[in-house]
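[1] Build me a model:
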Amino acid sequence: MFSLLLPAADACAALGDTMASARLGTSAAPVPLLNGAVQMRTQRDAGGTTVNEYASSTGQIFAYTWQGPTIPDLPALLGAYDASYRAGAAEGLTGSHDLHASRVARSDVVVESGGQMRSYVGRAWLPAALPAGVTPADLP
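    Okay, the predicted model is just below:
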């Protein structure tokens, strides 16, 4: 097994936290999406990757998307859901491998990540926390 060094997140809250608890510093103010059902806030992490944070109208963070030259600090973004993600990723090691994309779907968290060196994209979300009528496909 190998380890991957990732840049530290600048100061995101984690999935399941509230937007009010985030310490995003100079990031933009939240932008309402989907008729106000979702708030999105954007930041650029230390590695130059753009990270979008999605929260429900109550402020609970239910998803992140990212795009950029590095993979964001997933343990920081996933917070309490990191252990579940790692368990799912470990189970997936016994199956088929795609060098450029991975998907870990657990009952509590889903993480999709892919790309090639210096061009990564991905998203993570809490299926049970998606606001009514919102799907992962709605997250730009």
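[2] switch to C-alpha atoms for all contacts and neighbour counts from now on
    OK.
[3] mind listing what's buried in the strand or helix carrying V104?
    Using DSSP states H and E, the element containing V104 is strand 101-105. For strand 101-105, the neighbour count (16 or more other Cα atoms under 10 Å) marks S102, R103, V104, A105 as buried.
[4] from the residues you listed, which single one is nearest P7?
    For these, the residue nearest P7 by Cα to Cα is S102; the value is 19.6 Å.
[5] To compare with the earlier structure, here is another sequence to fold:
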Amino acid sequence: MRLFKIAMLAASLLPLLPLSSYAALGGAPGVAAAAAPTAAGSQPASATTGTAPYSVRESVDANGVTVREYVLPSNVVFAVSWSGPVRPNMRTLLGSYFGNYVAAGQSGVHGSGPLVEGNGEFRIESTGRLGNFSGMAWLPRLVPAGVRPGDLD
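    Got it, this is the predicted structure:
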């Protein structure tokens, strides 16, 4: 009987767990984002030439966090940005670069201020307070020529 109660509790909590519908940085775009982009997210980003150097895919997770994936024509996510009432699951969002995020958070004293760290391999800018979190992470080596990460949002 006790096992049954535990199973019922776990099943009732499953819908409350956020499901990751976005890709990891450096990987292919997320399935949900590719399947149902928003009207803004389905259009390629503007560029100075006739061909856009990247496209933007946008999704909203179960917690109301908007995640934008910046995708190269080779179908690789070179940057991600987020905004919402909570931070997204950073381990899922950053994928193999999560260790860089952890290291960036441990370097120096940040207190409650913004996190702006990185190197030639990985950059992150993250800020937030209760109910309002936002940030961006990108891979400098993959950013298309002529594109500034600060202009992506």
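[6] coming back round to it: so where is the strand holding V104 of structure 1 in structure 2?
    Alignment of strand 101-105 of structure 1 against structure 2: residues 114-118, by TM-score structural alignment.
[7] Skip the chain neighbours and tell me the closest residue to the residue most central in space within structure 1.
    Structure 1 has Y64 as the residue nearest its centroid, 3.1 Å off, counting by Cα atoms, centre = their mean. Spatial nearest neighbour of Y64 of structure 1, chain neighbours left out: E53 (4.7 Å); criterion: Cα to Cα, 6 or more residues apart in numbering.
[8] circling back to that earlier point, mean deviation of the strand holding V104 of structure 1 from structure 2?
    Taken against structure 2, strand 101-105 of structure 1 registers an average deviation of 1.4 Å after superposition, with mean Cα distance after the TM-score superposition for structure 1.
[9] That strand - contacts with which helices or strands?
    helix 82-92, strand 110-116 (3 or more Cα pairs under 8 Å, 6 or more residues apart in numbering; DSSP states H and E).
[10] quick one: contacts of the shortest one?
    It stands for strand 110-116 of structure 1. 85, 100-105, 120-127 (Cα atoms under 8 Å, 6 or more residues apart in numbering).
[11] what about the residue nearest to Y64 of structure 1, which SS state?
    What DSSP: H, G, I helix; E, B strand; the rest coil gives for E53 of structure 1 is strand.
[12] Please tell me how far it sits from A8 of structure 1.
    Computed as Cα to Cα, to the nearest Å, the E53 of structure 1 to A8 of structure 1 distance reads 16 Å.
[13] Kindly report the same for F62 of structure 1.
    20 Å.
[14] I'd guessed S20 of structure 2 sits against R91; true?
    No. Judged on Cα atoms under 8 Å, S20 of structure 2 makes no contact with R91 at a distance of 10.3 Å.
[15] So between the two, which is more surrounded?
    S20 (18 against 14; other Cα atoms under 10 Å).
[16] residue contacts, the more buried one?
    Listed by Cα under 8 Å, 6+ apart, the contact partners of S20 of structure 2 are D61, N89, T92.
[17] one step back: residue in structure 2 paired with the residue nearest to the centre of structure 1?
    Y64 of structure 1 maps onto V80 in structure 2, by TM-score structural alignment.
[18] sec struct for its match, please.
    strand.
[19] residue contacts, it?
    V80 of structure 2 neighbours (Cα under 8 Å, 6+ apart): L25, V67, R68, E69, Y70, L93, M136, A137, W138.
[20] what packs against whichever helix in structure 2 runs longest?
    Ordering each helix of structure 2 by length in residues (DSSP state H) puts helix 2-13 first. Using 3+ Cα pairs under 8 Å, 6+ apart, no helix or strand is in contact with helix 2-13 of structure 2.
[21] Please identify the buried residues of the helix or strand just after it?
    Sequence-wise, the next helix or strand downstream of helix 2-13 of structure 2 (DSSP H and E) is helix 31-35. By 16+ other Cα under 10 Å, the buried positions in helix 31-35 of structure 2 come out as A32, A33, A34.
[22] Stretch 84-98 of structure 1 too?
    In stretch 84-98 of structure 1, counting by 16+ other Cα under 10 Å, buried: S84, Y85, G88, A89.
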